[in-house]
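*Asks:* sequence unavailable; structure follows:
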């Protein structure tokens, strides 16, 4: 068992959790894991809301200190953990300024809207969303509305957290509404397209300034900007959008970049994390919908999810 000073509260499919996991793996940092299952609503439990009033993952605990928000967690890790490479260059250097520019550029990509918007409007996917169909129905259907209802109930049940629950209920309601408005998702995809044009240009500049094949977004050092891009590209691949954003014909350097990041140990560890915890999460998801469906449907869901996992492990 790990005796690390760090404990990470996370969920694998959370985009922000993936960024932090990849940073920890890059830094070769040991940490204790606390899985917060978003499908079963653990992030909205009173105990967790008292850790993070926004009810979001990830959260990093260092002793009694609690750090929330993925970017702040990565910055904290990079400062506190001496092993592994430096992820965030000095902002007063040219490299640091370029990394900051790219982080700000990619921060404008609304990954949440892309994720739930493409799930809700699957005709926007190019190669098909790579998730079990039953999960797509759960995510795009009843679960979001039920979450809003449960948050509103908790606001009454736990008066000390009333405002936190009501704030999250309203944010969740808006996110659901946005995801089902196809025009919002199309605009987000178009905006992301322009961002990827700029990322292709950054790779061109980086390639020209580095001798050899080992080049990343800002040069020879894989850093926090690359962490962000790697996780965004993996999310776009899951959504079946890889041919739109980084195909060999449209953006060859980003296509090559995607092939090369798959060879990095830290990225392989990140992708393996899903395989390791997959059966547990699938079982939890089956249990979470059990109150809404009959026993036969639950059995079909469990079998279907298991077959999907075995095919994709």
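*Replies:* Arrived safely, thanks for sending. All values derive from a computational prediction rather than experimental measurement.
*Asks:* alpha carbons only for contacts and neighbour counts from here, please
*Replies:* Fine.
*Asks:* just the helices in the protein please.
*Replies:* 15-26, 46-51, 70-80, 94-107, 111-120, 133-140, 142-157, 162-179, 182-209, 224-238, 242-245, 252-261, 265-289, 295-312 (DSSP state H).
*Asks:* most tightly surrounded among those?
*Replies:* Most buried of these by mean neighbour count (mean count of other C-alpha atoms under 10 Å) is helix 15-26; its value is a mean of 24.
*Asks:* by contact count, what packs against that helix?
*Replies:* helix 70-80, helix 224-238, helix 265-289 (3 or more C-alpha pairs under 8 Å, 6 or more residues apart in numbering; DSSP states H and E).
*Asks:* put together JSON lines for those, with distance to residue 208 on each row.
*Replies:* Formatted as JSON lines, the helices and strands packed on helix 15-26 follow (distance: least, C-alpha to C-alpha, whole Å):
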{"stretch": "helix 70-80", "distance to residue 208": "28"}
{"stretch": "helix 224-238", "distance to residue 208": "17"}
{"stretch": "helix 265-289", "distance to residue 208": "25"}
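*Asks:* tell me which of the helices of the chain lies nearest to residue 6.
*Replies:* helix 70-80 (9.4 Å; C-alpha to C-alpha).
*Asks:* helices or strands up against that closest one?
*Replies:* Checking 3+ C-alpha pairs under 8 Å, 6+ apart, helix 70-80 ends up next to helix 15-26, strand 59-62.
*Asks:* generate a markdown table for these, with distance to residue 300 as supplementary columns.
*Replies:* Formatted as a markdown table, the helices and strands packed on helix 70-80 follow (distance: least, C-alpha to C-alpha, whole Å):
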| stretch | distance to residue 300 |
| --- | --- |
| helix 15-26 | 28 |
| strand 59-62 | 34 |
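*Asks:* the ones you listed: which one's closest to residue 301?
*Replies:* Using C-alpha to C-alpha, the helices and strands packed on helix 70-80 put helix 15-26 closest to residue 301, at 24.8 Å.
*Asks:* angle of that closest one against helix 224-238?
*Replies:* 130 degrees (axes from the mean of the first three to the mean of the last three C-alpha atoms, to 10 degrees).
*Asks:* could I get the helices of the chain as CSV with distance to residue 59?
*Replies:* Below are the helices of the chain laid out as CSV (distance: least, C-alpha to C-alpha, whole Å):
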stretch, distance to residue 59
helix 15-26, 9
helix 46-51, 8
helix 70-80, 8
helix 94-107, 19
helix 111-120, 18
helix 133-140, 23
helix 142-157, 20
helix 162-179, 16
helix 182-209, 27
helix 224-238, 18
helix 242-245, 30
helix 252-261, 26
helix 265-289, 17
helix 295-312, 27
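*Asks:* dropping in the other structure now:
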């Protein structure tokens, strides 16, 4: 075949059409003056179900965009086209049977010699599988983020979550003038428990204690977190001193109801907890770390005073 034959075939409109209609991408062209389709590939029927002949104007395109994506997609494409800017848009296109397909529309603005817009030409690509894969990755990332703030053993929040939320709730309490309460908890004689029952049983004990504490701090903004080992903390926003002490006592009762045997406890025959409670309306001169240390000292006072009790005042 000579070069002349090649040039002749390449300029044949039928060759262009065959090439366009053999690709999975869907070619289209809209006349700018009338906003009507002068062409759209027959592949559109296989992808969306709408007849090729039903794509008459830009309105048909807009009406077949998912309603949640429609306005922003149309506004973006019109703005870019009016400014003569080539662009891409991802959106959900509705199928004739009521489902949707993710589309990436790649748009090229064709100009006349004088610079005015003549038409828009482009390709639609089915990116549904890609979007589903991207959504799965985002979902996994969110799950991993949740897990990074969750104690893997007890399934309550971990120290990282407490360290993240505590300064936020502190700042909010200072801004609103609402009281903020902390309850720091330690399982009594837990080392003796582990030595006697073994670490597997000890892990189960930690889980059951965490369940009782999490149930005791029951409001949506309350946080139960494991600080490490056998130590836990309750972060109680908008909670005054009396209410915080009630939460602490409720947690002790819920744990008592579980009746977890502890043959090596120095205060009885069941697993118990000691708790330090503190409440503050943070002022400009108050420090969150100092307050946490104060509540922590109350916990150790409860332990030194005999354990299985709540200390809500300075020793």
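*Replies:* That came through fine. Predicted model, so just to flag it, every value in this text is computed and none were measured.
*Asks:* send over the TM-score of the superposed chains.
*Replies:* TM-score of the superposed chains, computed with TM-score structural alignment, normalised by the length of structure 1, equals 0.20; 106 aligned residues with a C-alpha RMSD of 6.7 Å.
*Asks:* re earlier: and the helices and strands packed on helix 70-80 of structure 1: which comes nearest residue 106 of structure 1?
*Replies:* Taking the helices and strands packed on helix 70-80 of structure 1 one by one with C-alpha to C-alpha, helix 15-26 is closest: 12.7 Å.
*Asks:* what angle do the closest one and helix 111-120 make?
*Replies:* Using the same axes, to 10 degrees: helix 15-26 of structure 1 against helix 111-120 is 120 degrees.
*Asks:* what residues sit buried inside stretch 73-83 of structure 2?
*Replies:* Along stretch 73-83 of structure 2, these residues count as buried under the neighbour rule (16 or more other C-alpha atoms under 10 Å): 73-74, 77, 80-81.
*Asks:* ok, residues contacting that stretch?
*Replies:* 62, 86-87, 89-91, 109, 120 (C-alpha atoms under 8 Å, 6 or more residues apart in numbering).
*Asks:* same question for stretch 131-145 of structure 2.
*Replies:* Residues contacting stretch 131-145 of structure 2 (C-alpha under 8 Å, 6+ apart): residue 102.
*Asks:* picking up where we left off before, so which of the helices and strands packed on helix 70-80 of structure 1 gets nearest residue 306 of structure 1?
*Replies:* The nearest among these, by C-alpha to C-alpha, is helix 15-26 at 23.0 Å.
*Asks:* quick one: the helices in the stretch 1-150 of structure 2?
*Replies:* 3-10, 13-22, 43-48, 58-63, 67-82, 128-148 (DSSP state H, counting those that start in this stretch).
*Asks:* could those helices go into CSV alongside distance to residue 180 of structure 2?
*Replies:* CSV is the format used below for those (distance: least, C-alpha to C-alpha, whole Å):
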stretch, distance to residue 180 of structure 2
helix 3-10, 77
helix 13-22, 67
helix 43-48, 56
helix 58-63, 52
helix 67-82, 41
helix 128-148, 25
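*Asks:* how close does the closest residue to residue 254 of structure 2 other than its chain neighbours sit to residue 176 of structure 2?
*Replies:* Leaving aside its sequence neighbours, residue 254 of structure 2 sits nearest to residue 212 (C-alpha to C-alpha, 6 or more residues apart in numbering; 5.4 Å). Distance, residue 212 of structure 2 to residue 176 of structure 2, using C-alpha to C-alpha, to the nearest Å: 30 Å.
*Asks:* same check on residue 227 of structure 2?
*Replies:* On the measure of C-alpha to C-alpha, residue 227 of structure 2 and residue 176 of structure 2 end up 27 Å apart.
*Asks:* more neighbours: these two, which one.
*Replies:* residue 227 (20 against 11; other C-alpha atoms under 10 Å).
*Asks:* which of the three states applies to the more buried one?
*Replies:* Of the three states, residue 227 of structure 2 takes strand under DSSP: H, G, I helix; E, B strand; the rest coil.
*Asks:* skipping its backbone neighbours, what lies nearest it in space?
*Replies:* residue 159 (4.8 Å).
*Asks:* in contact with that neighbour, which residues?
*Replies:* Contacts of residue 159 of structure 2 by C-alpha under 8 Å, 6+ apart are 149, 225-228.
*Asks:* considering these, which possesses the most neighbours?
*Replies:* That'd be residue 225 among the contacts of residue 159 of structure 2, by other C-alpha under 10 Å, with 28 neighbours.
*Asks:* wait, that residue touches residue 165, no?
*Replies:* No: counting by C-alpha atoms under 8 Å, residue 225 of structure 2 does not reach residue 165; the two are 10.6 Å apart.
*Asks:* for residue 89 of structure 2, see how far away residue 137 of structure 2 is.
*Replies:* 21 Å.
*Asks:* who has more neighbours out of those two?
*Replies:* Each of residue 137 of structure 2 and residue 89 has its neighbours counted (other C-alpha under 10 Å); residue 89 has more, 15 against 12.
*Asks:* got a list of what that one touches?
*Replies:* Counting by C-alpha under 8 Å, 6+ apart, residue 89 of structure 2 has contacts 73, 77, 103-106.
*Asks:* tell me which of those is nearest to residue 184 of structure 2?
*Replies:* residue 73 (52.0 Å).
*Asks:* kindly reformat the contacts of residue 89 of structure 2 as a markdown table containing distance to residue 311 of structure 2.
*Replies:* Formatted as a markdown table, the contacts of residue 89 of structure 2 follow (distance: C-alpha to C-alpha, whole Å):
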| residue | distance to residue 311 of structure 2 |
| --- | --- |
| 73 | 60 |
| 77 | 65 |
| 103 | 62 |
| 104 | 63 |
| 105 | 65 |
| 106 | 67 |
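*Asks:* wait, which of those is closest to residue 15 of structure 2?
*Replies:* Using C-alpha to C-alpha, those come closest to residue 15 of structure 2 at residue 106, 22.2 Å.
*Asks:* what is the end-to-end distance of stretch 182-194 of structure 2?
*Replies:* End residues of stretch 182-194 of structure 2 are separated by 27 Å (C-alpha to C-alpha).
*Asks:* residues in contact with residue 296 of structure 2?
*Replies:* 184, 276.
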